[in-house]
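Asker: What follows is a predicted protein model with its sequence.
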Amino acid sequence: MNRRLLLKLAVAFLAALPLAMPVAAADKVTVFAAASLKNALDAANAAWQQETGNETAVSYAASSALAKQIEQGAPADLFISADLAWMDYVAEKKLIREDTRANLLGNRIVLVAPKDKAEPVEIREGFDLAGLVGDGRLAMGAVDSVPAGKYGKAALEKLGAWAAVEGKVAGAESVRAALALVSRGEAPYGIVYQTDAAADPDVAIVGTFPEDSHPPIIYPVAVLSESASPASAAYLDFLKSDKAGPFFTEQGFTILK
């Protein structure tokens, strides 16, 4: 076979090839996560992407709102709730893969005030929170739906302070929205997670609620039944791993294993 014929065959072969070889797309995991997780989870997700090349898309909101969105068919791969009740809610509707469910993190609730007006408060049975709030408002997550609000109400009831302060409560759509009211000086006090307080330099913790004054604060996680991402299971394993742990503990969460 002469050189001219070889050249023609080579040109014909190259012409038959696609202009560009297909590149495998990175898997994306869509996560619905409690608003209080934002700082820690954003950091963990950056590490996950750097390690695997896979991306995450996170929707942060109150666990109640996210659970309702999942119920209505919103496309997501994982749900991380700030309490057991809302995970139970989606589980009862067969919207999670039960074998993937795990208790991931723990937290504490605290009383916060604007940093420039912060004075220590002794949180104990019978303490006069209503007197401290005065003519202002107590910022909390909505007490009938937002987990931080439910924990806060339970604690105040246990300590005998709820009845006097109930009429002063400014119920917010999420714990981060309650935090913002205090941070902006629109409320003299607020009840949030200690991890939220750590994320905002304009507020200070003035007191911590006794752990026995409210149900244990537990963040469960699970892969959703309709998850279509091949990376969902690996991402969940990452969240439970020692690699992800420091991102959560640095924000004040405790690791539950």
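Answerer: All right, it came through fine. Numbering: from 1, shown residues only.

Asker: Every contact and neighbour count from this point should use C-alpha atoms.
Answerer: OK.

Asker: Show me the helices in the protein, by range?
Answerer: Counting by DSSP state H, the segments of the chain that form helices are 3-16, 38-52, 63-71, 84-92, 129-133, 147-158, 162-165, 175-183, 194-199, 232-239, 245-249.

Asker: Could you export those helices as TSV, including mean neighbour count and distance to residue 225?
Answerer: As requested, the helices of the chain are arranged in TSV below (neighbours: other C-alpha atoms under 10 Å; distance: least, C-alpha to C-alpha, whole Å):
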stretch	mean neighbour count	distance to residue 225
helix 3-16	10	43
helix 38-52	16	22
helix 63-71	20	10
helix 84-92	17	10
helix 129-133	17	44
helix 147-158	23	23
helix 162-165	16	39
helix 175-183	24	27
helix 194-199	22	30
helix 232-239	18	11
helix 245-249	19	25
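
Asker: And those helices: which comes nearest residue 212?
Answerer: helix 147-158 (8.4 Å; C-alpha to C-alpha).

Asker: another one to put next to it:
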Amino acid sequence: MLRQIKPLLIALLLALTATPALAGEIRLAAGMGMKEVLNVLTTDFTKAHPGTTFIKTYAAAGALAMQIENGAPIDLYISADTKWVNYLQKKNLIDGKWVAPFAWNDIVVVGRPSLKIGSMQDLTKLKRIAIGNPTSAPAGESAMEAFRNAGIEKQLAGKLVMTRDILQCLMYAETGVVDASVVHLTEALTAKRSKILYTVPHELYTRTPFTMAVTNRDASNGDAKAFFRYLESAEAKGILEKYGYLKE
């Protein structure tokens, strides 16, 4: 009798602790720098889909990928670096049928308006430069690649300030904690005190699109897939362009 009851208790416990997506609920995870535009996009989507609610998590792309790998309840993941989507896909945590480019971006140098930056070499004249942590922030990884390819990596040793995410990186430039920061163009356009000083040449770093993907957490989650389709629409792309995201 006890042998028969035990499997039933285990099954009941699993049923009680499972957290399937509720109807109309979309769990969205994306980089901190996308917060503003995604707030607009999700609001626009809910107007056309009353009853839809979003539970949003914003953090560095790598940190979010690790959360998903460890079982975080995420339905739709948007990464500034395709690498992390590919990583999760190899772990069978991403639905390969639901992966697509979200948008493109540039990396730029922002800092005090009085500074003059006309080349990568000019960065070596600065005392402190902030970048997102390259292990988890795609803009920081791109910055380091650009420094290496420009031949200035050794000259910047001891001058780089690593930040937890791209918004902290921008804040350091805005408050004068550093002379300049390397951020995505979309974040730079929100700056109030600092200004864009220089656009890092595309040939110096591997340029990949921001990528969106539906996870395998709940294969029946049609709401996440509906939002995915909306993000591919002309309406959504028009909003993205207003916030500085590029077509390619």
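Answerer: Now that the structure is in, tell me what you want to look at. Since we're looking at a predicted model, the values are computed, not measured.

Asker: Please produce JSON lines containing the helices of the first structure, extended by distance to residue 100 of the first structure.
Answerer: Written out in JSON lines, the entries for the helices of the first structure read as follows (distance: least, C-alpha to C-alpha, whole Å):
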{"stretch": "helix 3-16", "distance to residue 100 of the first structure": "47"}
{"stretch": "helix 38-52", "distance to residue 100 of the first structure": "19"}
{"stretch": "helix 63-71", "distance to residue 100 of the first structure": "17"}
{"stretch": "helix 84-92", "distance to residue 100 of the first structure": "11"}
{"stretch": "helix 129-133", "distance to residue 100 of the first structure": "41"}
{"stretch": "helix 147-158", "distance to residue 100 of the first structure": "22"}
{"stretch": "helix 162-165", "distance to residue 100 of the first structure": "37"}
{"stretch": "helix 175-183", "distance to residue 100 of the first structure": "26"}
{"stretch": "helix 194-199", "distance to residue 100 of the first structure": "25"}
{"stretch": "helix 232-239", "distance to residue 100 of the first structure": "8"}
{"stretch": "helix 245-249", "distance to residue 100 of the first structure": "18"}
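
Asker: do you know which of the ones you listed lies nearest residue 215 of the first structure?
Answerer: Each of the helices of the first structure has some distance to residue 215 of the first structure by C-alpha to C-alpha; the shortest is helix 147-158, at 6.8 Å.

Asker: that older thread, now for the helices of the first structure, which one comes closest to residue 220 of the first structure?
Answerer: In this view, the helices of the first structure are compared for proximity to residue 220 of the first structure by C-alpha to C-alpha, and helix 84-92 is the closest at 6.4 Å.

Asker: What span of the second structure is stretch 237-250 of the first structure aligned with?
Answerer: With the alignment judged by TM-score structural alignment, the segment of the second structure matched to stretch 237-250 of the first structure spans residues 229-242.

Asker: Name the residues that touch that stretch?
Answerer: Identification of contacts with stretch 229-242 of the second structure by C-alpha atoms under 8 Å, 6 or more residues apart in numbering yields 37, 41, 45, 102-103, 246-247.

Asker: between the residues you listed, which is nearest residue 178 of the second structure?
Answerer: For the contacts of stretch 229-242 of the second structure, the residue nearest residue 178 of the second structure by C-alpha to C-alpha is residue 37; the value is 26.3 Å.

Asker: show me the contacts for that closest one.
Answerer: Shown here is residue 37 of the second structure, whose contacts under the criterion C-alpha under 8 Å, 6+ apart are 239-240, 243.

Asker: ok, residue 211 of the first structure - how many residues close by?
Answerer: The local packing count at residue 211 of the first structure equals 13, with neighbours defined by other C-alpha atoms under 10 Å.

Asker: Give the equivalent position in the second structure for it.
Answerer: Counting by TM-score structural alignment, the partner of residue 211 of the first structure is residue 202.

Asker: and what of residue 101 of the first structure?
Answerer: Residue 101 of the first structure maps onto residue 99 in the second structure, with residues paired by TM-score structural alignment.

Asker: Pull the number of nearby residues for its match.
Answerer: Other residues within reach of residue 99 of the second structure, judged by other C-alpha under 10 Å, total 21.

Asker: how near is it to residue 26 of the second structure?
Answerer: Distance of residue 99 of the second structure to residue 26 of the second structure, given as C-alpha to C-alpha, to the nearest Å: 17 Å.

Asker: same deal with residue 123 of the second structure?
Answerer: Applying C-alpha to C-alpha, the value for residue 123 of the second structure to residue 26 of the second structure is 42 Å.
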